[in-house]
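A.B. asks: The amino acid sequence is not available; the structure is as follows:
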């Protein structure tokens, strides 16, 4: 099989080591090169997040990822896309696709498409963000037809702090955000290390868990028209015979 290369535009430096960890679990012919965009002000605040996802900041990494052979591009940032609302987030990836000449998406849309792929319509959100930013993610999901039955905000202002969270804090957040009505739990921050905890998260909660870095890779592969399965990366990457009935 030919090499599949998914280009990732990642803001700053927090949990980007999730991507090589995911790559190791996937087929050896999948590459996930990362270009670090200039984060500007590191703040989970609406104005800073809008600026972080500005077209010129994203365009800076496009040529490098094209030269790396990327077949698709994903803006590996949730808050820097959904904060613009559904229309603004769509405009953002349209501009990115035009700049790159490649299919493009963002982590926000990756969550929606991943939930749809698993046949999930009711979710709980376990977020590191402050309340207002978490509310904007809820709105974004609802606008895409995904019902949010519960949401937990942690009030963390910077990606730098989120990047220091370890296994216990990740598991605690997921458990605190879960709700019996939810068919899946969504953890929307790409600054949060989750790739090493997906199996334990799903075993603990007894349902699919979708995390930002996991869905970002899945979305890039979907755009590159590459199906990939892996153990240890949750229900989303489970082989089709392990998927929920009806899929």
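C.D. replies: Ah, there it is. These figures come from a predicted structure and were not determined experimentally.
A.B. asks: Every contact and neighbour count from this point should use C-alpha atoms.
C.D. replies: Noted.
A.B. asks: Residues in contact with stretch 118-132: which ones?
C.D. replies: 44, 115, 134, 138, 145-157, 162, 173-174, 176-179, 181-189, 236, 243-244, 247 (Cα atoms under 8 Å, 6 or more residues apart in numbering).
A.B. asks: Tell me which stretches of this protein form strands.
C.D. replies: 4-11, 30-31, 34-37, 72-75, 104-106, 122-127, 147-153, 184-187, 209-211 (DSSP state E).
A.B. asks: Quick check on the contacts of stretch 118-132: which are buried?
C.D. replies: 44, 115, 134, 138, 146-153, 156-157, 162, 173-174, 176-179, 182-189, 236, 243 (16 or more other Cα atoms under 10 Å).
A.B. asks: ok, now which ones touch residue 175?
C.D. replies: residue 205.
A.B. asks: can we see that at 10 Å?
C.D. replies: 126, 152, 169, 185, 201, 204, 205 (Cα atoms under 10 Å, 6 or more residues apart in numbering).
A.B. asks: now, the most widely separated pair of those?
C.D. replies: Farthest apart among the contacts of residue 175 by Cα to Cα are 152 and 204. That separation is 17.5 Å.
A.B. asks: I'd guessed residue 62 sits against residue 8; true?
C.D. replies: Yes. Between residue 62 and residue 8 there is a contact under Cα atoms under 10 Å: 9.4 Å.
A.B. asks: shared neighbours of those two, anything?
C.D. replies: 35, 70, 73.
A.B. asks: measure the first one to residue 153 for me?
C.D. replies: It stands for residue 35. Distance of residue 35 to residue 153, given as Cα to Cα, to the nearest Å: 28 Å.
A.B. asks: do the same with the last one
C.D. replies: The span separating residue 73 from residue 153 equals 29 Å under the rule Cα to Cα.
A.B. asks: again with residue 202
C.D. replies: Taken as Cα to Cα, the span from residue 202 to residue 153 is 20 Å.
A.B. asks: putting a second one here so we can go through both:
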């Protein structure tokens, strides 16, 4: 049994994780610990507080007791908002506190883009435009070319968590660009685990979503590979890079 640990802020799209666990169809357990979200707001100051070291460290002991072998901070905006260097320090601090390999959803996106060997990506973010642009900056720091950024302007994760499949698909369509090799949907509050085959069929290219890449990153940290077609192109390829 491989046990993966995730620190998830608040309660919005966390039911993607048991769905993904089921779709993995193997001896993999996904253990989720909820962190204190503080103020639910896609606003830079609130996001910086949400990902503060003491908030992440508070959930680490429970993951250790569960037998987790790696831990991923399952929040995109609460990591990239710190910038490339700040997000690295956040992960280093989490690894020290947890005593195990650690990462975040922001780095999961960067590693997944490299895994698929794509360079040009389009972003469909639920966030306000200023926060969405910070994610694009993070991707550029990772070496990606961002061909377009579409922000939905939603302030709270709670509202994002109410979105259904049609809204997710509409965001992906709006974000897509003809020259983009993949479309990225960066919000772990967004339910996407049940929509990945449809998204990729409609767009005709890989679609990377926050909870999907977060689980893939947890597996990458422990050198596990699972073939899971229902989780999209990312789960159909052999690993190409190691961080």
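C.D. replies: The structure has been received and is ready for your questions. These figures come from a predicted structure and were not determined experimentally.
A.B. asks: List the TM-score for the superposed pair.
C.D. replies: The pair, once superposed, lands on a TM-score of 0.97 when counted by TM-score structural alignment, normalised by the length of structure 2; 239 aligned residues with a Cα RMSD of 0.9 Å.
A.B. asks: Pick out the residue nearest the middle of structure 2.
C.D. replies: residue 210 (2.9 Å; Cα atoms, centre = their mean).
A.B. asks: mind checking what residue 83 of structure 2 lines up with in structure 1?
C.D. replies: Counting by TM-score structural alignment, residue 83 of structure 2 corresponds to residue 85 in structure 1.
A.B. asks: Quick check, that match in contact with residue 143.
C.D. replies: Yes. Using Cα under 10 Å, residue 85 of structure 1 is in contact with residue 143, at 8.8 Å.
A.B. asks: Can you measure across stretch 52-67 of structure 2, start residue to end residue?
C.D. replies: 24 Å.
A.B. asks: In structure 1, point out the residues matching that stretch.
C.D. replies: Taking TM-score structural alignment, stretch 52-67 of structure 2 hits residues 54-69 over in structure 1.
A.B. asks: residues in contact with the matching stretch?
C.D. replies: Taking Cα under 10 Å, 6+ apart as the rule, stretch 54-69 of structure 1 contacts 3-11, 31-40, 51-52, 70-73, 75, 80-81, 91-93, 95-102.
A.B. asks: ok so, going back, residue 62 and residue 8 of structure 1: which is more packed in?
C.D. replies: Per other Cα atoms under 10 Å, whichever of residue 62 of structure 1 and residue 8 has more neighbours is residue 8, with 30 against 23.
A.B. asks: For residue 127 of structure 1, which non-adjacent residue is spatially closest?
C.D. replies: Leaving aside its chain neighbours, residue 127 of structure 1 sits nearest to residue 153 (5.0 Å; criterion: Cα to Cα, 6 or more residues apart in numbering).
A.B. asks: Alignment lookup: the one you found to structure 2.
C.D. replies: By TM-score structural alignment, residue 153 of structure 1 lines up with residue 151.
A.B. asks: same deal with residue 236 of structure 1?
C.D. replies: Checking TM-score structural alignment: residue 236 of structure 1 goes with residue 234.
A.B. asks: try residue 8 of structure 1
C.D. replies: Per TM-score structural alignment, residue 8 of structure 1 is aligned with residue 6.
A.B. asks: ok, longest helix in structure 2?
C.D. replies: helix 83-98 (DSSP state H).
A.B. asks: Give me the contacts around that helix.
C.D. replies: 51-54, 56-64, 68-73, 78-82, 99-104, 106-107, 134-135, 137-142.
A.B. asks: ranges for the helices of structure 2?
C.D. replies: 16-24, 44-50, 53-57, 60-66, 77-80, 83-98, 105-115, 129-141, 157-160, 165-175, 196-203, 210-221.
A.B. asks: now those as TSV including distance to residue 227 of structure 2?
C.D. replies: Formatted as TSV, the helices of structure 2 follow (distance: least, Cα to Cα, whole Å):
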stretch	distance to residue 227 of structure 2
helix 16-24	8
helix 44-50	33
helix 53-57	30
helix 60-66	25
helix 77-80	28
helix 83-98	27
helix 105-115	14
helix 129-141	26
helix 157-160	29
helix 165-175	24
helix 196-203	14
helix 210-221	11
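A.B. asks: And the ones you listed: which comes nearest residue 228 of structure 2?
C.D. replies: helix 16-24 (5.6 Å).
A.B. asks: Check the mean deviation of the closest one from structure 1.
C.D. replies: On superposition with structure 1, the mean distance recorded for helix 16-24 of structure 2 (mean Cα distance after the TM-score superposition for structure 1) is 0.4 Å.
A.B. asks: Who are the packing partners of that helix?
C.D. replies: Under the contact definition 3 or more Cα pairs under 10 Å, 6 or more residues apart in numbering; DSSP states H and E, helix 16-24 of structure 2 sits against strand 28-35, helix 210-221.
A.B. asks: Select, out of the strands of structure 1, the one closest to residue 224 of structure 1.
C.D. replies: strand 72-75 (5.6 Å).
A.B. asks: Enumerate the positions of the closest one that are buried.
C.D. replies: Those would be 72, 73, 74, 75, for strand 72-75 of structure 1 by 16+ other Cα under 10 Å.
A.B. asks: by contact count, what packs against that strand?
C.D. replies: Strand 72-75 of structure 1 packs on strand 4-11, strand 34-37, helix 62-67, helix 85-100, strand 104-106, helix 107-117, helix 212-223, going by 3+ Cα pairs under 10 Å, 6+ apart.
A.B. asks: Just send these back as a markdown table, with distance to residue 229 of structure 1 too.
C.D. replies: Shown next, in a markdown table, are these (distance: least, Cα to Cα, whole Å):
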| stretch | distance to residue 229 of structure 1 |
| --- | --- |
| strand 4-11 | 14 |
| strand 34-37 | 21 |
| helix 62-67 | 24 |
| helix 85-100 | 26 |
| strand 104-106 | 21 |
| helix 107-117 | 14 |
| helix 212-223 | 10 |
